[in-house]
Each structure stands twice: as C-alpha cells, then as structure tokens.
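Colleague: Sharing a model prediction with you, sequence too.
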Amino acid sequence: MPNSTIYLIGEIVVMIAIFYFLLILPQQKRDKKERAMIEALKPGDEILTKSGIYGKILNIKDESITIEVGADRVKLKIAKWSVGKVINSAEEKK
C-alpha cells in the first residue's frame, strides 16, 4: 500500500514536470521575446498589428502608439500590446 502511494505521487510530479517543459516554459519564452520587441519599438518602424493593419510608427507614448496607415496617411492610435511584429526597423533603413 505505501509503495502505491509513492508511485502515485511520483506520477503526479512527472506529469507536472512534463506540463511545465512542454507548455509553461515555451509560453514564457514567447512572452519575453514579445516584451523585448515592444520595448525596442521606435518612431519610423513599420509594423503589423495583431489585427492585420500595416503602419509606420509616428509617436510612442506610455502604453499607446500613433501609427500612419495607407496612402491617405490616416493616423491611428493603438495600444502597444497590439503590435504583432516589426516589418522594417528604422535602423535597417539607414
């Protein structure tokens, strides 16, 4: 009887370790990479938002970004977290 309890506890520990390495750790790495990308944003960067809008960063405030969109140069104010990826960095253009 005591051995079955030890095996049960061992199986639970192994399952928790598997979930950690397969689910939690990769998600933490993605979150860290996304935070670094958002912190590195600069005016002049061309971005793609998570909703599929392409734009060029004009201004960055605390938690918002003003972007310029389309040929008509429409200005949109978006949240920083909504940036999906950087298409062209302002540094690459120089």
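Modeller: Looks like it arrived, so ask away.
Colleague: For the rest of this, base every contact and every neighbour count on C-alpha atoms.
Modeller: Noted.
Colleague: in which helix or strand would I find Val13?
Modeller: Under the criterion of DSSP states H and E, Val13 resides in helix 2-19.
Colleague: by contact count, what packs against that helix?
Modeller: Judged by 3 or more Cα pairs under 8 Å, 6 or more residues apart in numbering; DSSP states H and E, helix 2-19 is in contact with no other helix or strand.
Colleague: so how far is it from its chain's centroid?
Modeller: 34 Å (Cα atoms, centre = their mean, to the nearest Å).
Colleague: Stretch 29-49 now?
Modeller: Stretch 29-49 sits 7 Å away from the centroid of its parent chain (Cα atoms, centre = their mean).
Colleague: List the buried residues for it?
Modeller: Buried residues in stretch 29-49, counting neighbours by 16 or more other Cα atoms under 10 Å, are found at 34, 38, 41-42, 44-49.
Colleague: this is the other structure I want to compare:
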Amino acid sequence: MAGTYSPIIMTAVFLGIFYFLIIRPQQKRDKQVKEMRSNLKVGDQIVTIGGIHGKITKIKEDVLTIEVGADKLKLQIARWAVGNVNKGESTEE
C-alpha cells in the first residue's frame, strides 16, 4: 500500500521545496520593490533600472521627473523604472 502513495508524496515534497526555495523569496522581493517604489518622495536619490542616477524633483502619479548630471538635465521616467533608492548619497561629482 505504501508503494502506491510514493509518487504522490514525492511530488508534494518537490512542490514544497520549489515553493520555499523559489516562489516565496521572489514574492518577498517583489513586495519590497513595490513598497520602495510607493514610498518615493521628492529629493530621493535614485538609480533607474537602466543605470541612470538622478534626484527626484517632481512626482505625478506614475511619472517621475528626475534631475541628472551637472547641467541638471530633467528626465521624465515611469515609476516602475526605479531600480534602487540611495538615501543620503550624492550623485554629483
């Protein structure tokens, strides 16, 4: 009788391992990124997913205006394009 349940038990074990090693950590990272993007404010130093460093000067729903470079060029980017927030770090050289 134990031999007939063996494949079902092994499948359940592999699904459990898959969930705890891959799916759950990814969900935690996604939640952290979503929280970080929702807490953006004017003055934050950010890095976009494309590698552009800038300072947020204006926030309008899902569009951010950032200031980049020594000539203070202004770019408009989507909120989802923010990859990281560098609080307290200056990007000017």
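Modeller: Looks like it came in fine. Since the model is a prediction, treat every value here as computed from it, not as a measurement.
Colleague: what's the TM between chain one and chain two?
Modeller: In this superposition the chains share a TM-score of 0.88, using TM-score structural alignment, normalised by the length of the second structure; 88 aligned residues with a Cα RMSD of 1.1 Å.
Colleague: re the thing from before, would you check which pair of the buried residues of stretch 29-49 of the first structure lies furthest apart?
Modeller: Glu34 and Gly44 (18.9 Å; Cα to Cα).
Colleague: helix or strand for Asp31 of the first structure, which one?
Modeller: Going by DSSP H and E, Asp31 of the first structure is part of helix 25-39.
Colleague: and that helix, how far from the second structure on average?
Modeller: Aligned to the second structure and superposed, helix 25-39 of the first structure gives a mean residue distance of 0.6 Å (mean Cα distance after the TM-score superposition for the first structure).
Colleague: Assign the nearest residue to Ile57 of the first structure once chain neighbours are set aside to helix, strand or coil.
Modeller: Nearest non-adjacent residue to Ile57 of the first structure, counting by Cα to Cα, 6 or more residues apart in numbering: Ile67, 4.4 Å away. What DSSP: H, G, I helix; E, B strand; the rest coil gives for Ile67 of the first structure is strand.
Colleague: What of the one 5 residues further on?
Modeller: Assigned by three-state DSSP, the conformation of Asp72 of the first structure is coil.
Colleague: That one and Asn3 of the first structure: what is the separation?
Modeller: Counting by Cα to Cα, to the nearest Å, the gap from Asp72 of the first structure to Asn3 of the first structure is 73 Å.
Colleague: if we can go back for a sec, what about the residue nearest to Ile57 of the first structure, how many neighbours?
Modeller: The tally of other residues near Ile67 of the first structure (other Cα atoms under 10 Å) stands at 24.
Colleague: what sits against the equivalent of it over in the second structure?
Modeller: Counting by TM-score structural alignment, Ile67 of the first structure lines up with Ile66 in the second structure. Contacts here follow Cα atoms under 8 Å, 6 or more residues apart in numbering; on that basis Ile66 of the second structure touches 54-58, 74-77.
Colleague: Quick one: buried ones out of those?
Modeller: Looking at these with 16+ other Cα under 10 Å, the buried ones turn out to be 54-58, 74.
Colleague: Including distance to Lys28 of the second structure, could those go into JSON lines?
Modeller: JSON lines is the format used below for these (distance: Cα to Cα, whole Å):
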{"residue": "Gly54", "distance to Lys28 of the second structure": "26"}
{"residue": "Lys55", "distance to Lys28 of the second structure": "27"}
{"residue": "Ile56", "distance to Lys28 of the second structure": "26"}
{"residue": "Thr57", "distance to Lys28 of the second structure": "29"}
{"residue": "Lys58", "distance to Lys28 of the second structure": "29"}
{"residue": "Lys74", "distance to Lys28 of the second structure": "33"}
